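Chemist: only the shape, not the letters, is given here:
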């Protein structure tokens, strides 16, 4: 039987967000891999769902009013799933405000800054010609460190980022934050952040989410993949 939800996915932090959320919510779903290294994100069928040519995207045959719907942008998908199920979005209005604050913090802050750090530290030096830009490397490395300091202070005495329970805010932040080593960060002075990383890493749904199609992603990117990711 076909699951009503189809996840258009590649195993990246933004893809992991939605896989984890679907696993936490126990929603049946099918996976459509979109290989962003070979340029599948530019194919017309995918662009009809995700016009910004970015994964993830989601279609739900049982959308609002029982009618099909498609959703792109990981934050919007997380909010949609929270509304659909009445879970992970906050138990009351005050909690919903907190969840949305920290979701936006990830979408507008940590995700873009960590993504730029990853690009300038790992991928730009492998371009043809190599782009080794110390100013950009230092700028994004420092900003990611600042953001992890904000998160560490927030998590002092707290189990989760927003409210009393796991939420889409935690699910949005964790896949980016778990890659702190690749972002050349030192978290030895951020014990609350480190403990939160470990707590969520032990949850079965998080394990399943980050394991989804992990074998499909190559360990390194060749020049064609870098071109598709960063020059188109």
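Modeler: Cool, the structure landed. Predicted, not measured: the structure shown is a model, and the values here were computed from it. Numbers count the residues shown, from 1 in each chain.

Chemist: from now on I want contacts and neighbour counts done on CA atoms only, so please keep to that.
Modeler: Will do.

Chemist: need the strands for the protein, in chain order.
Modeler: Secondary structure of the chain, counting by DSSP state E: strands at 5-9, 29-33, 57-60, 69-72.

Chemist: may I see those arranged in CSV, with distance to residue 229 and mean neighbour count as well?
Modeler: Supplementary listing: the strands of the chain in CSV, determined by distance: least, C-alpha to C-alpha, whole Å; neighbours: other C-alpha atoms under 10 Å:
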stretch, distance to residue 229, mean neighbour count
strand 5-9, 15, 22
strand 29-33, 16, 16
strand 57-60, 17, 22
strand 69-72, 18, 17
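
Chemist: indicate which one of those strands is closest to residue 124.
Modeler: strand 5-9 (24.0 Å; C-alpha to C-alpha).

Chemist: roughly how far is the closest one from the heart of the chain?
Modeler: In terms of C-alpha atoms, centre = their mean, to the nearest Å, the gap separating the centre of strand 5-9 from the centre of its chain is 14 Å.

Chemist: okay, the angle between it and strand 29-33?
Modeler: 30 degrees (axes from the mean of the first three to the mean of the last three C-alpha atoms, to 10 degrees).

Chemist: who are the packing partners of strand 5-9?
Modeler: Under the contact definition 3 or more C-alpha pairs under 8 Å, 6 or more residues apart in numbering; DSSP states H and E, strand 5-9 sits against strand 29-33, strand 57-60.

Chemist: now render the ones you listed as a markdown table, adding distance to residue 147.
Modeler: Below are the helices and strands packed on strand 5-9 laid out as a markdown table (distance: least, C-alpha to C-alpha, whole Å):
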| stretch | distance to residue 147 |
| --- | --- |
| strand 29-33 | 31 |
| strand 57-60 | 27 |
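
Chemist: let me know which of those is the nearest to residue 206.
Modeler: strand 29-33 (15.8 Å).

Chemist: return the list of helices and strands in contact with the closest one.
Modeler: Going by 3+ C-alpha pairs under 8 Å, 6+ apart, strand 29-33 lies up against strand 5-9.

Chemist: neighbours around residue 37, how many?
Modeler: 19 (other C-alpha atoms under 10 Å).

Chemist: OK, contacts around it?
Modeler: Residue 37 is in contact with 221, 224, 225, 226, 228, 229, counting by C-alpha atoms under 8 Å, 6 or more residues apart in numbering.

Chemist: ok, second structure coming up, stack it against the first:
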């Protein structure tokens, strides 16, 4: 059994989606971010960085429980262990890795900062402009990729799509107009229609 410590956020939805796609049993443990549960000793034992999501796999590599934190590491671990959501083609596998790190190092931080600065009571225009521009640039990179490939890794739906979906489904949070990125819009619609994604989002919403 896999325990998933998470919340209904752009990063928090990734692991339940992946587990639903893989058809694996899991227990959803909701973390109340407003109450700072992610900073409490019990959670810091699982993730010393004090961020969601994190998992505890009761059947780790040596048969003992294994804690895994950071969404990219979790999805890669699940894909490796359960032989799904990682392309078999070696070139596509590298592409999946590239777009996972693209999200970790670019999309997540830039979208997050854009949304945060936009919503301050005393906005800092230079900061808003900087992070919105970068969010638009990153979305344009994905647009170019999705104009020539159905999925970010190539022909295969993978953890790369799940990683980026969490943030891209809320483009307006970062001040990005989805209408300017038709291939991204189509990609988002196809992911949103997947039964596993629908199930995961419904569980997180309840």
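Modeler: Alright, I've got the coordinates. Being a predicted model, the structure only gives us computed values, none of them experimental.

Chemist: report the central residue of structure 2.
Modeler: Central residue of structure 2 (C-alpha atoms, centre = their mean): residue 163, 3.4 Å from the mean position.

Chemist: what does that one correspond to in structure 1?
Modeler: Matched by TM-score structural alignment, residue 163 of structure 2 corresponds to residue 172 in structure 1.

Chemist: cool, and residue 189 of structure 2?
Modeler: Counting by TM-score structural alignment, residue 189 of structure 2 corresponds to residue 198 in structure 1.

Chemist: residue 48 of structure 2 now?
Modeler: So, by TM-score structural alignment, residue 48 of structure 2 is matched to residue 51.

Chemist: how close does the match of residue 189 of structure 2 sit to residue 7 of structure 1?
Modeler: 26 Å (C-alpha to C-alpha, to the nearest Å).

Chemist: and if you look at residue 38 of structure 1?
Modeler: For residue 38 of structure 1, the distance to residue 7 of structure 1 - C-alpha to C-alpha - is 18 Å.

Chemist: so who does the aligned residue in structure 2 for residue 7 of structure 1 touch?
Modeler: Aligned counterpart of residue 7 of structure 1 in structure 2: residue 4 (TM-score structural alignment). Shown in contact with residue 4 of structure 2 (C-alpha under 8 Å, 6+ apart): 15, 16, 26, 27, 28, 29, 53, 54, 55, 56.

Chemist: also residue 112 of structure 2?
Modeler: Residue 112 of structure 2 makes contacts with residue 174, as judged by C-alpha under 8 Å, 6+ apart.

Chemist: cool, residue 16 of structure 2 as well?
Modeler: Residue 16 of structure 2 makes contact with 4, 200, according to C-alpha under 8 Å, 6+ apart.

Chemist: the corresponding residue of structure 1 for it and residue 215 of structure 1, how far apart?
Modeler: Under the alignment (TM-score structural alignment), residue 16 of structure 2 maps onto residue 19 of structure 1. Noted for residue 19 of structure 1: a distance of 15 Å to residue 215 of structure 1, by C-alpha to C-alpha.

Chemist: could you do residue 177 of structure 1 as well?
Modeler: From residue 177 of structure 1 over to residue 215 of structure 1 the distance is 21 Å, taken as C-alpha to C-alpha.

Chemist: give me the more crowded residue out of those two.
Modeler: residue 177 (22 against 9).

Chemist: any idea what sits nearest the more buried one, other than its immediate chain neighbours?
Modeler: Setting aside the residues directly before and after it, residue 177 of structure 1 is nearest to residue 197 in space (C-alpha to C-alpha, 6 or more residues apart in numbering), at 7.6 Å.

Chemist: equivalent analysis for residue 69 of structure 2, please.
Modeler: Here the residue nearest residue 69 of structure 2, using C-alpha to C-alpha, 6+ apart, is residue 54, at 4.4 Å.

Chemist: how about residue 163 of structure 1?
Modeler: residue 95 (5.2 Å).

Chemist: that neighbour maps to what in structure 2?
Modeler: Under the alignment (TM-score structural alignment), residue 95 of structure 1 pairs with residue 92 in structure 2.

Chemist: specify the residue positioned farthest from the middle of structure 2.
Modeler: Distance from the centre of structure 2 peaks at residue 122, with 29.2 Å (C-alpha atoms, centre = their mean).

Chemist: quick one: it from residue 131 of structure 2, how far?
Modeler: Using C-alpha to C-alpha, residue 122 of structure 2 is found at 16 Å from residue 131 of structure 2.

Chemist: was I right to think residue 37 of structure 2 contacts residue 31?
Modeler: Yes - between residue 37 of structure 2 and residue 31 there is a contact under C-alpha atoms under 8 Å: 6.0 Å.

Chemist: follow-up on the earlier one: residue 208 of structure 1: which of the helices and strands packed on strand 5-9 of structure 1 is closest?
Modeler: Across those, closest to residue 208 of structure 1 is strand 29-33 (C-alpha to C-alpha), at 13.2 Å.

Chemist: understood, closing this out.
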